[in-house]
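> build me a structure from this.
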Amino acid sequence: MPNPSSNSARLALAELRRIVDPSPSGQAARSVPSARSKECVLSIRDRKLLDSAADIALGSTSENAVFMHTVLCQVGLPRRAVDGTSFERRSGGASLLVKAGELWDGKQFVQQPVPYGTKPRLILAYLNTYAVRHRTRDIEVGNSASAFLKMLGIQPNGGKRGSYTEFKKQMKALAACTLTIGFNTGTTASTVRGQPVKEFHAWLSNDDQQHNLWPGRIVLSEDYFDTLVTEQHAVPIDIRALHALSGSALAMDIYVMLAERLHRISGGKPVRLNWANLREQFGQEYATDTNGKKNFKTKFLKALVSVQAVYPKAKISQVRGGIQLFSSPPPIPKLV
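Below is the predicted model of the structure:
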């Protein structure tokens, strides 16, 4: 007997894909078979989304909650490698400036890149959640990268392009970076500068697969911890959704933005975001010419399909010139 929740999620995803590409060819390529069909043309990633969507449709509990900082729900880290040692993203009157730093490897300070992609986002979700649940700045991350990768829903594998190598690179980049946040309040312009990670304690070993510059302990900075926990700027999100979206940093950023924003819309009036607004907030990595704008719109709508599959409570409509956001329940009730 087919799973009703899975079938509903599958049909919802098919409908969303038809909205994004309403052409006959697009509908045919993305069509979803009936419950009686034994075949499915969906990709492996879509199957993962459907499985997660079906699970999420059954409900969420505190066990499913992880946390992201409010500011990073509005302006995210870069999604691809950055040329140079700094990166800035703006959204309205807020801006995030990320500067790369250095780490001591036992012999010398080594320049790290600006953190980018999906893995720093997953790492931050884990660090934030540990800090919120245990009310401590001292975060234990175990004695092996493999174990930590599995906790984040990433299958460990080696090689120059394997998950272990890239994960270690992004872990060090995140530990070394400095974040500067600028925002406007009325007629006042404010700047807050700090490092999420204050201390990075690592073992020195020749075993590249385990302890070589792998931290047994990370200490969050006092300022970051205070804003996250004491001032309650921790936004609860569903770890199952984050894992399902972990193939796309753009989808992850759209998801956390909606998780932070939709439940704050009041008065019954929707919020309209035009494509210029969305490019400013999410399109830093795209060209500003006509082709770049078209490419961003296509990628954004494709990512939004995935987000809505795992955030079914999100009420969003595509309108001429942009999208509209409606008041919606958060993916998980606020717990802090």
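> every contact and neighbour count from this point should use C-alpha atoms.
Fine.
> in contact with the residue nearest to the spatial centre of the chain, which residues are there?
Among the residues of the chain, the one closest to the centroid is residue 252, at 3.2 Å (Cα atoms, centre = their mean). Taking Cα atoms under 8 Å, 6 or more residues apart in numbering, we find residue 252 in contact with 118, 242, 245, 246, 307.
> another for comparison:
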Amino acid sequence: MAEDKPLTKQQKKTVEASALIRQDPPKGNDLAFTHSILCQVGLPRSKPEGREFMRRSGDAWLVVQAGWLDEGNGPVEQCLPYGPMPRLAMAWVSSFALRNKTREIKIGSSANEFLKILGMEPQGARHKTLRTQMHALAACRLQLGFRGRTYNGQPVEQFDAWLRNEDSGQQSLWPGLLVLSEGYYRGLLESAVPLDNRALSALKGSALALDIYAWLAHRLHRIEGRPVLLYWANLRDQFAQEYKGKDPDKDFKKSFLPALKDVLAVYPAAKVQQVKGGILLYSSPPPIPYKIP
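All right, here's what the predicted structure looks like:
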């Protein structure tokens, strides 16, 4: 009989977070938020080609266009935001904005502090990724659409670029202030989705897992009556339109199921069942109760 493989560092974190979430109900500091549209159609998960990205899910759709930032010597073309970092950053920024009822968010005094806020180790590669993705996020333009209503704009209205401190050799300082646009902030006030920070921290290594978690948090408690059956083709249209090989549904399924397993570990109230051809979604409590301590 083969021995069980030891758990990876990420698997251990997921197990620890699962035990904590099952044992201790979320308290005030565990509460995070994200925009409801971003729970249905997420940012790119891997580096996309070109300077525009579109994703659709049922009646909801998202278009992201790359932008420009002044990095101290004029305009610099930015890439599209992608991967876990901008998802975690937007959740933190949105949470701060709603908790403090303000569009103006004071960022940590250094990159190290901001990484710690996101639950990440302050390493050189992390700094580079953080700088790239925060600049991309601050510069991008979003169009969010749902059932006849379209939001056009940028989540971030004002952002002072992360400048390199070439003279002192010290770690570059973050700007003191980031300002959300009025439209994006109003959307948060109207339809923000509460999430558990402990779950976000456990899933921070996978953009797909973060997207599945946010989607289930938004979707499951809205189901009434009979469970909802979603086929692999439907799920791929929502989560992974980039899978376009010989058997895209099969390729997507291989990525989706392990990510779903991690999500269900940190969202124990979620009732999701794999069935032939897809998954069944059952009405479930949200990850954050309607009233928390």
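> now the contacts of residue 252 of the first structure as TSV including distance to residue 42 of the first structure and secondary structure?
Listed next are the contacts of residue 252 of the first structure as TSV, based on distance: Cα to Cα, whole Å; DSSP: H, G, I helix; E, B strand; the rest coil:
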residue	distance to residue 42 of the first structure	secondary structure
118	23	helix
242	20	helix
245	16	coil
246	18	coil
307	16	helix
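> residue 130 of the first structure: which of these is nearest?
Proximity of the contacts of residue 252 of the first structure to residue 130 of the first structure was ranked by Cα to Cα; the top entry is residue 242 with 16.2 Å.
> now which residue in the second structure aligns to the residue nearest to the centre of the first structure?
In the superposition onto the second structure, residue 252 of the first structure corresponds to residue 210 when matched by TM-score structural alignment.
> doesn't that match lie inside a helix?
Yes - Residue 210 of the second structure: assigned to a helix according to DSSP: H, G, I helix; E, B strand; the rest coil.
> looking at this, residue 191 of the first structure is in a helix?
No - Residue 191 of the first structure is assigned strand when assessed by three-state DSSP, not a helix.
> now, the most widely separated pair of the contacts of residue 252 of the first structure?
Top of the distance list for the contacts of residue 252 of the first structure (Cα to Cα): 118 and 307, 14.7 Å.
> distance of the residue nearest to the centre of the first structure from residue 121 of the first structure?
Counting by Cα to Cα, to the nearest Å, the gap from residue 252 of the first structure to residue 121 of the first structure is 8 Å.
> likewise residue 244 of the first structure?
Separation of residue 244 of the first structure from residue 121 of the first structure (Cα to Cα): 13 Å.
> next one: residue 146 of the first structure
Residue 146 of the first structure is 18 Å from residue 121 of the first structure, by Cα to Cα.
> who has more neighbours out of the two?
A count of neighbours by other Cα atoms under 10 Å puts residue 121 above the other of residue 146 of the first structure and residue 121, at 24 against 19.
> so that one sits in a helix?
Yes - according to three-state DSSP, the state of residue 121 of the first structure is that of a helix.
> that one matches what in the second structure?
Using TM-score structural alignment, residue 121 of the first structure sits opposite residue 87 in the second structure.
> got the contact list for its match?
Contacts for residue 87 of the second structure (Cα under 8 Å, 6+ apart) come out as 43, 207, 210.
> state the distance from it to residue 205 of the second structure.
Distance from residue 87 of the second structure to residue 205 of the second structure, by Cα to Cα: 11 Å.
> same check, this time on residue 119 of the second structure
Per Cα to Cα, residue 119 of the second structure is found 11 Å from residue 205 of the second structure.
> residue 212 of the second structure now?
Between residue 212 of the second structure and residue 205 of the second structure the computed distance is 13 Å (Cα to Cα).
> neighbour count for the two, which is higher?
residue 212 (21 against 15).
> the more buried one contacts residue 260, correct?
Yes - the criterion here is Cα atoms under 8 Å, and residue 212 of the second structure meets it with residue 260 at 6.8 Å.
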